[in-house]
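J.: Next comes the sequence, and after it the predicted model I'd like to discuss.
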Amino acid sequence: MTQPSRFEILYEDNHLLGVVKPVNVPVQEDATGDVDLLNLLKDDVKARFNKPGNVFMGLVHRLDRPVGGAMVFARTSKAASRLSESVRTHNFNKVYLTVVHGKPPAASGRLVDTLLKDSASNTVSVVRKGTPGGKEAILDYTVLGSREGFSLLKIDLLTGRSHQIRVQLSSIGCPLYGDQKYGAAVNRPGQQIALWSALVGFPHPVSKEQVELISLPPELHPWSLWPQELKKQAIR
């Protein structure tokens, strides 16, 4: 008999595992040495299915450590290769919800910037186009509502640059709630960053049918300023 998972499972078959990533857990091993999601999931599958030996778990996309929400992992090398190809060909849809300070200049819009990463400080900055090492970053945003000095945004991520959403929104004067790295002037230490992977969509690596993994943020402040139904409708 299969044991229950320690994680909230959004989708599972022989090829894929879709889960809700817990906040503040690194996706893969990093310099902190803290336990990471990839190895936690391997252990979880091994225990639930009583599998001997090593368990394959392929990482095809990432979320920043403080960010939670929908993620998909590959359970076979073939699935990993095909999902990675979907990412490369922009056939991998990523929708986020976030709460920011203030309000963007328009109800919806596209942000196109050149971002440069400083690996030594693990920070990213907006730089002039053509800057050596800079990479183009594109996202679309829609304002879903504004209350008490905050705005709830839907983000369609068109490129997958490091810290992209956090940096681009901060650059227009709308730092994310709780983001200490790119909004230290308006956030307090200890606040949880309000960025959530709400939808991940892609063609199944074997059946080719469209798969959508959906996860809503917890009903805690500041997310609770807006009804869950609004968030559900926004990502459909």
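T.: Alright, I've got the coordinates.

J.: When you work out contacts or count neighbours from here on, use the C-alpha atoms and nothing else.
T.: Will do.

J.: Burial check on the residue nearest to residue 171 when sequence neighbours are not counted, number of neighbours?
T.: Excluding the flanking residues, the one nearest residue 171 by C-alpha to C-alpha, 6 or more residues apart in numbering is residue 126, at 7.4 Å. By other C-alpha atoms under 10 Å, 20 other residues sit near residue 126.

J.: Next: residue 36.
T.: 16.

J.: structure B:
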Amino acid sequence: MTASKILSNKTNLQVLYEDNHIIVVNKRAGDIVQGDKTGDKPLSDVVKAYIKDKYNKPGNVYLGTVHRLDRPTTGLVIFAKTSKVLPRLNKLFISKDIQKTYWAVVKNQPPKTADTLTHWLVKNPKNNKSKAHNKDVTASKKAVLHYKVIKNLDRYFLLEINLETGRHHQIRSQLATIGCAIKGDLKYGFDRSNKDASIHLHAKHIEFIHPVKKEPITINAPLPDDVIWKACES
């Protein structure tokens, strides 16, 4: 089953797929998936409000967070609508039975047109940043991704990325380590920010077998509306 229809409501939420068990939305830059110390309203609360309004539900609405995207990142986020399906979705992520594809725009040409990057990441909670090492070091976690250059733009390169692991800031840190910081990502060495504080990293595509219906699900997230992303699409 392929899902691509976008539904909009008064919260400006983009719903890409929804059934009785799962809801998948297209996260905007600046949205946080879950509440944090900023106190800003998280995307999970926006989705709860959408469900409550759409189905006229009394009382509290259940919503389980399956995974997260960084605040400046855009694209696909999956939520569980029932407590029964949440552990099943979690298991899919743990067993790597969900195929996630990202697009990233970088300024510098990668050393190779396609490659597998393997690093060991160490998270620094003080500055909320991960440092990539070329060998196993104390408190590190192995990180593996595959990338390929899929388009040459006037001043940038569009990479398609598939993750083997899901580490903190993995794509951002690993690409920066090979000299390819993502456009707008000041934290990882890009020379200037984007006007909307986003970075050009988008969770574009996801494939998995529905944990209840047992049918294949394929979902694509439309790109943000800006000049660079439009050039990537054309």
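T.: Ah, there it is. These numbers were taken from a predicted model, which means no experiment stands behind them.

J.: how close does the residue nearest to residue 171 of structure 1 sit to residue 157 of structure 1?
T.: From residue 126 of structure 1 across to residue 157 of structure 1, the span is 17 Å (C-alpha to C-alpha, to the nearest Å).

J.: and the aligned residue in structure 2 for residue 76 of structure 1, which of the three is it?
T.: Using TM-score structural alignment, the partner of residue 76 of structure 1 in structure 2 is residue 82. Classification of residue 82 of structure 2 by DSSP: H, G, I helix; E, B strand; the rest coil places it in coil.

J.: Residue 21 is in contact with residue 82 of structure 2, correct?
T.: Yes: in this structure residue 82 of structure 2 lies within contact range of residue 21 using C-alpha atoms under 8 Å: 6.0 Å.

J.: So which of those two has more stuff around it?
T.: The neighbour comparison of residue 82 of structure 2 against residue 21 (other C-alpha under 10 Å) goes to residue 21, with 18 against 15.

J.: Could you report the distance from the residue lying farthest from the centre of structure 2 to residue 52 of structure 2?
T.: Here structure 2 reaches farthest from its C-alpha mean at residue 58, the gap being 31.2 Å by C-alpha atoms, centre = their mean. Distance of residue 58 of structure 2 to residue 52 of structure 2, given as C-alpha to C-alpha: 7 Å.

J.: now residue 98 of structure 2
T.: Distance of residue 98 of structure 2 to residue 52 of structure 2, given as C-alpha to C-alpha: 28 Å.

J.: Could you do residue 220 of structure 2 as well?
T.: Following C-alpha to C-alpha, the distance that separates residue 220 of structure 2 from residue 52 of structure 2 is 25 Å.

J.: residues in contact with the aligned partner of residue 44 of structure 2 in structure 1?
T.: Alignment note: residue 44 of structure 2 maps to residue 38 in structure 1; criterion TM-score structural alignment. Contact partners of residue 38 of structure 1, counting by C-alpha atoms under 8 Å, 6 or more residues apart in numbering, are 27, 28, 29, 57, 59.

J.: For those residues, which PyMOL command selects only the ones that are buried?
T.: Remark: buried members of the contacts of residue 38 of structure 1, expressed as a PyMOL selection using 16 or more other C-alpha atoms under 10 Å:
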select buried, resi 27+28+57+59
